[in-house]
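**Student:** Need the 3D shape of this:
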Amino acid sequence: MLDTITVLDVTQVVSGSFASMTLADMGADVVKIERPTGGDVGRHNPPYVGDFSSYFASVNRNKRSVSLNLKSDEGAALFLELAEEADVVVENFRPGAMERFGIDYETVAERNPEIVYCSISGFGQDGPYAEYPALDIIAQAMSGNMSITGPPDSKPYRSGVPIADIAGSMYAVQGVLGALFRRERTGEGQYIDVSMLDCMLSWLTVRAGYTFATDEPYPRMGNKLDEFVPYGVFETADSHLAIVVVQDHHWEKLCAAIDRPELATDDRFRTTEQRRTNRDELESILEDELTARSTDEWFDVMADYGVPSGPIYDTKEVWDDEHVKHRELRSEIRAGDEELSVTDHPVKYGDDTTGITRGVPRVGEDTYETLERMGYTEEEVAALIERGVVGSPETAHPDR
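**Tutor:** The predicted structure is shown next:
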């Protein structure tokens, strides 16, 4: 799908690395530029399988690795040489860093006007906070997302998934694809500025709509929802079940599923507004009924009656679900001598052109091959390594 596109990946940890991996899953040739010693700092985050970080593998499959000292003039010059033939650059350094390295958009675009150059940062490239450091939890906090996550009588919670990192990466992929489409028509490259805070603000969607309409903050309600009742997590005989009722016909089906059809016409619960008014009483009735069976039993019953529901899996249990197995989202890849599990690309295309074609590279694994393709001789590569301009698997620090 993107098999004619070459991406230079100058990213670390999750934000940006997930974006370039997504482009690689769609067929792009992604070259990860890493420090000669140590590489991406994400390589050193546990847990490990052998000497490979599973954390790093989760966002860096399908890539080649070239170790390059961007802080050296020669290293920057080599990067610009690579960028002349590239289509996309993705980076997630703090604003100003790429300019200090001498490989910012303006410098790259002088040599390659068709380049699509995407910068991902916490607060964007301009504004009062542009140069402030910001990781995932900061964007979650400042966007309002944490204020509505967690029980109402506790402090705010962050999402268990690094959603600001992922949101930034997903919007980066959209931006890159849009810019490549535009380039097809105009022949012009483009600069893309992605702010993780902006992305999280965008994700507020209907919660922002609530505030815009009422001029009030959206309430933190834990697993419940202000608009709909019942909506949330309910105890069963052996665990918990999530149940959602957003329309009156869902309520009628739920009443039939628990063998309490009379509740559907009860004046306390018949309409959405009545159910909201009598939330506590309704939830108490449901809790009494649902503890009579196991979660698996209720899941089957709810499915039969057309009631939206689902068991609450942990990150181990989910991979045993028959539907998840059918969708084949868990895949195995090679990382050196190790085999690691990763989540596969989730979008299914009719021509089956996406997916995993490469494992996870060691730091600088593809440096020799890349420089040779650029015309460097073995002696010239050895000299670059000697001067600390580039690295190789032999000169890089171990992954762990």
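**Student:** contacts and neighbour counts: CA atoms only from here.
**Tutor:** Noted.
**Student:** could you point out the longest helix in this structure?
**Tutor:** helix 163-186 (DSSP state H).
**Student:** Does anything pack onto the helix or strand just after that one? Which helices or strands?
**Tutor:** Using DSSP states H and E, the helix or strand that follows helix 163-186 in sequence is strand 190-195. Helices and strands touching strand 190-195, by 3 or more Cα pairs under 8 Å, 6 or more residues apart in numbering; DSSP states H and E, are strand 116-121, helix 163-186.
**Student:** quick one, the longest helix of the chain and strand 190-195 angle?
**Tutor:** Counting by axes from the mean of the first three to the mean of the last three Cα atoms, to 10 degrees, helix 163-186 points 160 degrees away from the direction of strand 190-195.
**Student:** one step back: out of the helices and strands packed on strand 190-195, the one nearest F101 is which?
**Tutor:** strand 116-121 (14.4 Å; Cα to Cα).
**Student:** Is it correct that S341 is in contact with E332?
**Tutor:** Yes - here S341 reaches E332: they are 4.5 Å apart, a contact under Cα atoms under 8 Å.
**Student:** circling back to that earlier point, quick check: which of the helices and strands packed on strand 190-195 is buried the most?
**Tutor:** strand 116-121 (a mean of 26; mean count of other Cα atoms under 10 Å).
**Student:** Contacts for the helix or strand that it is followed by next, please.
**Tutor:** Where DSSP H and E defines the elements, the next helix or strand beyond strand 116-121 is helix 136-142. Residues from elsewhere that reach helix 136-142, judged by Cα atoms under 8 Å, 6 or more residues apart in numbering: G122, M146, S147, R158, P162, I163, A164, D165, M196, L197, M200.
**Student:** what would the residues you listed look like in JSON lines with distance to G364?
**Tutor:** Converted to JSON lines, the contacts of helix 136-142 look like this (distance: Cα to Cα, whole Å):
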{"residue": "G122", "distance to G364": "28"}
{"residue": "M146", "distance to G364": "38"}
{"residue": "S147", "distance to G364": "42"}
{"residue": "R158", "distance to G364": "35"}
{"residue": "P162", "distance to G364": "27"}
{"residue": "I163", "distance to G364": "29"}
{"residue": "A164", "distance to G364": "29"}
{"residue": "D165", "distance to G364": "25"}
{"residue": "M196", "distance to G364": "29"}
{"residue": "L197", "distance to G364": "32"}
{"residue": "M200", "distance to G364": "34"}
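**Student:** one more, for comparison:
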Amino acid sequence: MKGALEGIRIIDVSRVLAGPFCSMILGDLGADVIKIEHYKTGDETRGWGPPFLNGESAYYLCANRNKQSISLNLKAEEGKEIFRKLVSTGDVVVQNFKAGTLKKMDLGYESLKEINPSLIMASITGFGSTGPYKDLPGYDYIIQAMSGLMSITGEPDGTPMKVGVAIADVLTGLYTCIGILSSLQHRNKTGEGQEIDISLMDCQVASLINVASNYLSSGIVPERLGNQHPNIVPYQVFSAKDGEMVVAVGNDEQFKRFSAALGRQDLSEMKEFIHNENRLENKSKLIPILEELLAKKTKKEWKGILDKAGIPNGPINTVQDMFDDQQISSREMIVEMDHPSIETLRLTGSPIKLSKSPVKMRHHPPMFGEHTETILEQLGYHPDQIDRFRKNQII
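**Tutor:** Here you go, the predicted structure:
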């Protein structure tokens, strides 16, 4: 079966996470992804370790499968010409240089669309191409701070906390992927390419969802609630007999079943707890009662009881616990790939399960410049020219 994006070529000149994560998704879906790396250093994440697997960093490996790698000096005129040739064969360019950098190199969207009028260029920056911050660099950590995310993350009496993964980068990669797929659909209808201006800041702000809406509706500045929910009770971490678990009671009917499962049906009949707004108002009374009840059994015991009652719940797993869970293996969320230098390469699988055009793990995360000669030959360059490029530090 063919991949959904087979026949689409992505020229990926991005580095680190947001751009590479986006292009990996497109590669998983069948697109031909050519990863252009700095001719000397490659993608910075190749050196972000430990851990390393025979010289390859786990960070780099996580976002670069289903790609080919070419090393290229984009500051040299011959390097720019090679890039332009690649663009003429492509459908999408993904780039995350600082705003205006490619334009100064005469490789911006306006220049490249002269070569390829149907080209789609996804430009990822920290703050976008407009506004007073457009020239500032954007790193995930800074975006988590400036977007308000850290101000609502952590315990009420603790310090602001960042999320445990580079969530602004991940969300930006997903939003960029959506923008590219939308642009491809637009091009299918009109024949027109376009530029996608997408920023980490915008993506993180949009991802505040209900918290942002609560503020815009009320003017009340959201505060850190730890593991509690601002609008729903009970919806938080509880300590079972042998460790922590999460219980998420989303509506009044669930609270009735939850109370019955705890052996306290009367809780759901009390005036101060009968509706969610009552429970929210009186959570200081309700939560200690629930804490005492849930501390009497183990996580596994409560899992069985609450699952049977239809109450959303789950243990707080370590990453090891999660990967040991049969649900994860049954969903093929661990994949193994052949690799030239790594005996057993295990990666996180794709969450996209398509019935007609399934995701395929076609190519291992490429070694630095692994496909440089092959790609140049496909562009029509003679082996003697390729040798000269290498001697002149073009590749």
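**Student:** Quantify their similarity with the TM-score.
**Tutor:** After superposition, the two chains reach a TM-score of 0.97 (TM-score structural alignment, normalised by the length of the second structure), with 390 aligned residues with a Cα RMSD of 1.1 Å.
**Student:** Pull out the buried residues from the contacts of helix 136-142 of the first structure.
**Tutor:** G122, M146, S147, R158, I163, A164, D165, M196, L197, M200 (16 or more other Cα atoms under 10 Å).
**Student:** So R220 of the first structure sits against T149, correct?
**Tutor:** Yes - counting by Cα under 8 Å, R220 of the first structure does reach T149; the two are 6.0 Å apart.
**Student:** got any residues that touch both of the two?
**Tutor:** By Cα under 8 Å, 6+ apart, no residue touches both R220 of the first structure and T149.
**Student:** can I assume P222 of the second structure sits in a helix?
**Tutor:** No - going by DSSP: H, G, I helix; E, B strand; the rest coil, the assignment for P222 of the second structure is coil, not a helix.
**Student:** Who are the contact partners of the aligned partner of it in the first structure?
**Tutor:** Counting by TM-score structural alignment, P222 of the second structure lines up with Y218 in the first structure. By Cα under 8 Å, 6+ apart, the contact set of Y218 of the first structure is I148, R207, A208, Y210, T211.
**Student:** and the third one, how many neighbours?
**Tutor:** By that I understand A208 of the first structure. 18 (other Cα atoms under 10 Å).
**Student:** What's it aligned with over in the second structure?
**Tutor:** In the second structure, A208 of the first structure lands on A212 (TM-score structural alignment).
**Student:** got the buried residues for the helix or strand where its match lies?
**Tutor:** Per DSSP H and E: A212 of the second structure is located in helix 209-218. Buried residues in helix 209-218 of the second structure, counted by 16+ other Cα under 10 Å: V211, A212, N214.
**Student:** Would you reformat the residues you listed as CSV and include distance to I70 of the second structure?
**Tutor:** Below are those laid out as CSV (distance: Cα to Cα, whole Å):
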residue, distance to I70 of the second structure
V211, 43
A212, 42
N214, 47
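**Student:** closest to T101 of the second structure among those?
**Tutor:** A212 (32.3 Å).
**Student:** who are the neighbours in contact with the closest one?
**Tutor:** Counting by Cα under 8 Å, 6+ apart, the residues that A212 of the second structure touches are V205.
**Student:** one step back: check the mean deviation of the next helix or strand after the helix holding A212 of the second structure from the first structure.
**Tutor:** Downstream of helix 209-218 of the second structure, the next assigned helix or strand under DSSP H and E is strand 235-240. By mean Cα distance after the TM-score superposition for the first structure, the fitted strand 235-240 of the second structure averages 0.4 Å away from its aligned residues in the first structure.
**Student:** Trace strand 235-240 of the second structure over to the first structure and give me the residue numbers.
**Tutor:** With TM-score structural alignment as the criterion, strand 235-240 of the second structure aligns to 231-236.
**Student:** gap between the matching stretch and the chain center?
**Tutor:** Relative to its chain's centre, stretch 231-236 of the first structure lies at 27 Å (Cα atoms, centre = their mean, to the nearest Å).
**Student:** Now tell me what touches it from outside.
**Tutor:** 223-225, 240-246, 286-287, 290-295.
**Student:** Out of the helices and strands packed on strand 190-195 of the first structure, which gets nearest to S15 of the first structure?
**Tutor:** helix 163-186 (4.4 Å).
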